[in-house]
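K.L.:
Turn this into a structure:
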Amino acid sequence: MPKTASDRLIVALDLPDVAAARDMVAALGDAVSFYKIGMELAYGGGLALVEEFSRAGKQIFVDLKLHDIGNTVEKATAQIAKLGARFLTVHALPQTLAAAKRGSEGSTLQVLGVTVMTSYDDADLAACGYRLNVCDLVALRARQARDAGIAGLILSPEELVSTRALVGQSLLLVTPGVRPAGAALGDQKRVATPSEAFARGADHIVVGRPILAAPDPRAAARAIQAEIAQARS
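P.N.:
So this is what the prediction gives:
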């Protein structure tokens, strides 16, 4: 389990290219130890940074939300494991979870299942054809992820309390949709502040724009870590 506020804050490198990512990591320096590489950066050459940043002592979360036939997910997961990433996301569907679990075997990679995107609400799920609301669908996927034996879940702050009660300490709970008080919500719908997220049971939070777009990203990261430390004390 993570021990420090730096371990618990994951900064999302939602940036267009490798140069911008390197510049941001340099600017943040030793203030941040954990980074997320998502689709935008990955498709801009960012997967090469997984090994580079890992060698520099950073922890890396590869956020690709894999979902395909089992054989493809299994082999893709095994490839990500070779890079030295700590976390990889897949969609929290039973076949996909099982395939990713197989692909991660023998490595230190931890698979996280994405429950319901934080930009979705009940109306969005209904429009997609789901009969369950957000809370019920997250609970279903949490049970399936626990049964699949993966490491943890991606979920919004709103489902943290109920999910922690359901799974106990058997799964890591990692939440995006975290915004410091007064920050713009952007395209997020189910959000909380850092202190609220940890009070509800989060193990890690993922923060991008409030740090990347800050006049002083390092100071912004330090302020969030201070809030985490206070929430955990």
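K.L.:
make it CA atoms for all contacts and neighbour counts henceforth
P.N.:
Will do.
K.L.:
any idea where the helices of this protein begin and end?
P.N.:
5-8, 18-28, 39-41, 48-55, 70-83, 94-104, 122-127, 134-148, 160-167, 194-199, 209-212, 217-232 (DSSP state H).
K.L.:
In JSON lines: the ones you listed, plus mean neighbour count.
P.N.:
Shown next, in JSON lines, are the helices of the chain (neighbours: other Cα atoms under 10 Å):
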{"stretch": "helix 5-8", "mean neighbour count": "21"}
{"stretch": "helix 18-28", "mean neighbour count": "16"}
{"stretch": "helix 39-41", "mean neighbour count": "18"}
{"stretch": "helix 48-55", "mean neighbour count": "17"}
{"stretch": "helix 70-83", "mean neighbour count": "18"}
{"stretch": "helix 94-104", "mean neighbour count": "22"}
{"stretch": "helix 122-127", "mean neighbour count": "13"}
{"stretch": "helix 134-148", "mean neighbour count": "19"}
{"stretch": "helix 160-167", "mean neighbour count": "16"}
{"stretch": "helix 194-199", "mean neighbour count": "22"}
{"stretch": "helix 209-212", "mean neighbour count": "20"}
{"stretch": "helix 217-232", "mean neighbour count": "18"}
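K.L.:
Following up with a second sequence; could you model it the same way so I can compare the two?
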Amino acid sequence: MSGPRVIVALDFADAAAALAFASRVAPAQCRLKVGVELFTAAGPDVVANLVSRGFDVFLDLKYHDIPTTVARACAQAASLGVWMMNVHTLGGKKMLQAARESIDRLAHRPLLIGVTLLTSHGEGDVAELGFEHGAELQVERLAGLAQVSGMDGVVCSPQEAAALRRRFGKDFLLVTPGVRPPGSDTDDQQRIRTPAEAVTDGADYLVIGRPITRAPNPMAVLESINREIQVH
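P.N.:
Here you go, the predicted structure:
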């Protein structure tokens, strides 16, 4: 694993705002995440623009559909030059394997990871969804499904990172939203950790949005986080 470990979530409503932010940070300091709001508003062009600026882009669309549809979507996403993309593990083994096979046939092979449970889900939400054994066990089961289906890793809460690292080893990527620098608002996240705690627990990449994007000096915040996690 090389390059920046911080992935900044571009939670903006339009391309102009996202690109204005991108001009204030550097590819050497962070990677960037394009999610469903920005992609719906701005489409593939904003991804291509960010890639052309030298940024590694994580396309966070959480594909979840029939296997053929997801496979084709993944191939289209890969053609944009993204560094990483994700699919939802609840789509099942056939869907995950179809996504894997579609990427493996391409000259440009992005990292492909599986979403387990959203970090906005607390134990009450997990029970409401019909999962009987709690968030941690459900995440571990879905991560196991992702691994046997050929995913490069999973998205998980930093609270689950330590257990997943012990079970799945050092080569299985753990991408953790729900990371907040000390003193930051939790916003809509429930299962959170600081950057240092997340890395200590085994996270490879940290997804951080508003504490950076809303900061008066985003580069200063990035530099502080990068210093914090370098010693862990």
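K.L.:
Superposed, what's their TM-score?
P.N.:
In this superposition the chains share a TM-score of 0.94, using TM-score structural alignment, normalised by the length of structure 2; 228 aligned residues with a Cα RMSD of 1.3 Å.
K.L.:
if we can go back for a sec, tell me which of the helices of structure 1 sits nearest to Pro180 of structure 1.
P.N.:
When the helices of structure 1 are compared by Cα to Cα, helix 194-199 sits nearest Pro180 of structure 1, at 6.4 Å.
K.L.:
can you tell me which strand in structure 2 is longest?
P.N.:
Of all the segments assigned as strand in structure 2 under DSSP state E, the longest by residue count is strand 57-63.
K.L.:
neighbouring contacts of it?
P.N.:
Strand 57-63 of structure 2 is contacted by residues 7, 31-36, 47, 50-51, 70, 73, 77, 82-88, 114-115 when judged by Cα atoms under 8 Å, 6 or more residues apart in numbering.
K.L.:
per the alignment, Ala75 of structure 2 corresponds to what in structure 1?
P.N.:
Counting by TM-score structural alignment, Ala75 of structure 2 lines up with Ala78 in structure 1.
K.L.:
contacts for stretch 203-214 of structure 1?
P.N.:
The contact list for stretch 203-214 of structure 1 (Cα under 8 Å, 6+ apart) reads 2, 7-14, 24, 36, 172-180, 183, 194, 197, 217-218, 220-221.
K.L.:
What distance do you get for the most far-flung residue of structure 2 relative to its centre to Pro182 of structure 2?
P.N.:
Outermost residue of structure 2 with respect to the C-alpha centroid, by Cα atoms, centre = their mean, is Glu132; its distance is 25.7 Å. Counting by Cα to Cα, to the nearest Å, the gap from Glu132 of structure 2 to Pro182 of structure 2 is 33 Å.
K.L.:
Arg191 of structure 2 now?
P.N.:
15 Å.
K.L.:
Can you get me a residue count around the equivalent of Thr108 of structure 1 over in structure 2?
P.N.:
Per TM-score structural alignment, the equivalent position to Thr108 of structure 1 in structure 2 is Arg109. The number of residues packed around Arg109 of structure 2, counting by other Cα atoms under 10 Å, is 18.
K.L.:
Same question for Val154 of structure 2.
P.N.:
A count of neighbours around Val154 of structure 2, defined by other Cα under 10 Å, yields 29.
K.L.:
surely it meets Val115?
P.N.:
Yes. With contact defined as Cα atoms under 8 Å, Val154 of structure 2 and Val115 form a contacting pair (5.7 Å).
K.L.:
so who does Met1 of structure 2 touch?
P.N.:
Per Cα under 8 Å, 6+ apart, neighbours of Met1 of structure 2: none.
K.L.:
Quickly note the distance from it to His121 of structure 2.
P.N.:
Here the criterion is Cα to Cα. By it, Met1 of structure 2 lies 29 Å from His121 of structure 2.
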